[in-house]
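In: quick one: sequence plus predicted model below, questions after.
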Amino acid sequence: MRRATFARVALVGAVVATLAAGCAAPPTDATSASGSGTSVQAAAAPGVAVAPSSGGVRVAIVGDSLTAGGGRLLSEGLTADTWMTYAQGNGVDYVGGYAKGGSTVQEQAAAVRPVDDVDVLVLMSGTNDVRLGLTFAESAASYDAIVDTIRPEHVVVAAIPPYDRAPRAAARYEGQLERYVADKGWTFTDPWGFARAGDVFAAGTTVDGIHPTTAGYEALGHALRDAVLDVAGPRAVAPQADSPADPADAAPGTTS
């Protein structure tokens, strides 16, 4: 075969390999994500903007796929299936955190890194602990470790959603988590009211019995935003100081 023919074959092979890689679908199941994650400062995926810092409540988030937005890493940016997309802005500033699809609380505690000046940490995790048969007693210390790493002013621990594959185990874990949060003096909130039908997901609110629909992520974001503002209060931007007075404006008989 002539040299030119070899070159054409090599070029075609490279193009095919590139197209194949680009078409590979990312994992979407909470149990199937792989790869190591990193704590991130706020970053956005194409098409989903991170609201600019407004001097509002600084919020860090930690969790699994229910926080990252599917079987992915939070470091890949916010998407339509990331609840923080709908919680940020207008007095709530997203400042980073860690989340990885398929991760347990223990994995998150080992991977999370400090984030500066966090007003509120929103921590929502436990579904994958239930999936793997871990008890809350085995996971409890990891909640503490995450809080100790972030060192926020306030801690909001969110309930895990229904888990259709093991609803009783999820409900048992949930009850123990709520009592633990109360003992710690943190704030417990259940943002999943829209999705609950007893111990399972309500019809039409889930894509797989683990994750909500995109509309569900939006409802989740609004509920968690309310929880953040309830514990921290909307932070007012301090007014600018008045400019120094002109000596000519001083009242008669006074000095500046």
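Out: Perfect, I can see it now.

In: going by C-alpha atoms from here, please, whenever you check contacts or count neighbours.
Out: Will do.

In: hmm, residue 216 is touching residue 207, no?
Out: No: contact criterion CA atoms under 8 Å: residue 216 and residue 207 do not qualify, at 9.9 Å.

In: compare the two (neighbour count), which wins?
Out: Applying other CA atoms under 10 Å to residue 216 and residue 207 shows that residue 216 carries more neighbours, namely 20 against 13.

In: take this one as well and set it beside the first:
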Amino acid sequence: MLVPLVVVLLALAACGGGSFMEEVGATRSAENSSPGAVTAPPTTDAEEQVPRPETEPGATAPAPGTATAPADVTRFAVVGDSITAGFLPLRGTTVVGAGSWIPAARQHPQLEFAGGWAVPGATTTDMLAGVRSVDADVLIVLAGTNDLAMGTQWPTTESNLLQIVGAAGVPTVVLSAIPPRDDRPAETQELNGRLRQLATSQGWSFVDPWGDMASEGTWVGGTSMDGIHPTDDVAALVGQRLAAAVAAAG
């Protein structure tokens, strides 16, 4: 009776007894592991990239749903010629040409540039044809120097300026004096006087950012490259002065 039993056991071993013993060994190994041991899942890339909020010691976190109010910002728009645009037309809120005062003005911490219309060589008639309504708080108009070159009479310039402001639809207006012109000093001074009077009559602000750069209607030495346009340094200074006027008006 022993011989058949031995034969049966040998047959079982040949048919998978080894796998059975491996399973038993694995089971015992699992049973012998430390009870309650937990393996932490790996940290994903997403978890590593999510920043943790940092709060300064003693700071109070804002209540849920509470937004922090932004600082007051005045949006300004422009209408002008090469003195404003530089030597290439203004493209939206992008100044393409050199010589513009806008880049310096937009550095003012309380101002945001909203665009407008400014093209080299433009007269007030050209500006009236090109200007469109713009979403801004303050409009700066610097216009008229090319009217002098074209021989445009004051009644036309005045009418154009009034219509330009109406077309832009901006509630607050800053009217700037035109810069000196070495070839037309007397006419420049006369036009600036009329611009000041127009601003007063309309309740607009008037600013003359060129005062210390002009001498009886002509440029002070070293402030202009051609007797009409300011140097880059002067343009930057004028931008700062116009920005201050806008901030005060807005």
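Out: Yes, it's here. Please read all numbers here as calculations on a predicted model, not as lab measurements.

In: and for residue 216 and residue 207 of structure 1, which residues touch both?
Out: With CA atoms under 8 Å, 6 or more residues apart in numbering applied, the contact sets of residue 216 of structure 1 and residue 207 do not overlap.

In: any idea where the strands of structure 2 begin and end?
Out: For structure 2, the strands defined by DSSP state E occupy 74-80, 111-118, 138-142, 172-176, 205-207, 214-215, 218-219.

In: pull out the buried positions in the third one.
Out: Of the residues in strand 138-142 of structure 2, 138, 139, 140, 141, 142 count as buried by neighbour count, 16 or more other CA atoms under 10 Å.

In: how about the residues you listed in CSV, adding distance to residue 2 of structure 2?
Out: Shown next, in CSV, are the buried residues of strand 138-142 of structure 2 (distance: CA to CA, whole Å):
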residue, distance to residue 2 of structure 2
138, 112
139, 113
140, 115
141, 118
142, 119
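
In: what's the closest of those residues to residue 240 of structure 2?
Out: Closest approach to residue 240 of structure 2 among the buried residues of strand 138-142 of structure 2 (CA to CA): residue 140, at 13.2 Å.

In: what lines up with that closest one in structure 1?
Out: With TM-score structural alignment defining the correspondence, residue 140 of structure 2 maps onto residue 122 in structure 1.

In: list the contacts of that match.
Out: 59, 60, 61, 62, 155, 156, 157, 158, 228.

In: how many neighbours does the first one have?
Out: Okay, so that is residue 59 of structure 1. 27.

In: and what of residue 21 of structure 1?
Out: The local packing of residue 21 of structure 1 (other CA under 10 Å) involves 9 other residues.

In: for it, what is the enclosing helix or strand?
Out: If you go by DSSP states H and E, residue 21 of structure 1 is part of helix 3-23.

In: so where is that helix in structure 2?
Out: Mapping helix 3-23 of structure 1 onto structure 2 (TM-score structural alignment) gives no aligned residues.

In: same question, stretch 162-181 of structure 1
Out: Taking TM-score structural alignment, stretch 162-181 of structure 1 hits residues 180-199 over in structure 2.

In: what about the counterpart of residue 124 of structure 2 in structure 1, distance to residue 125 of structure 1?
Out: Matched across to structure 1, residue 124 of structure 2 falls on residue 105, judged by TM-score structural alignment. Going from residue 105 of structure 1 to residue 125 of structure 1 by CA to CA, to the nearest Å gives 6 Å.

In: who touches both of these two?
Out: With CA under 8 Å, 6+ apart as the test, residue 105 of structure 1 and residue 125 both reach residue 63.

In: give me the most central residue, structure 1.
Out: Residue closest to the mean C-alpha point of structure 1, counted by CA atoms, centre = their mean, is residue 67 at 3.7 Å.
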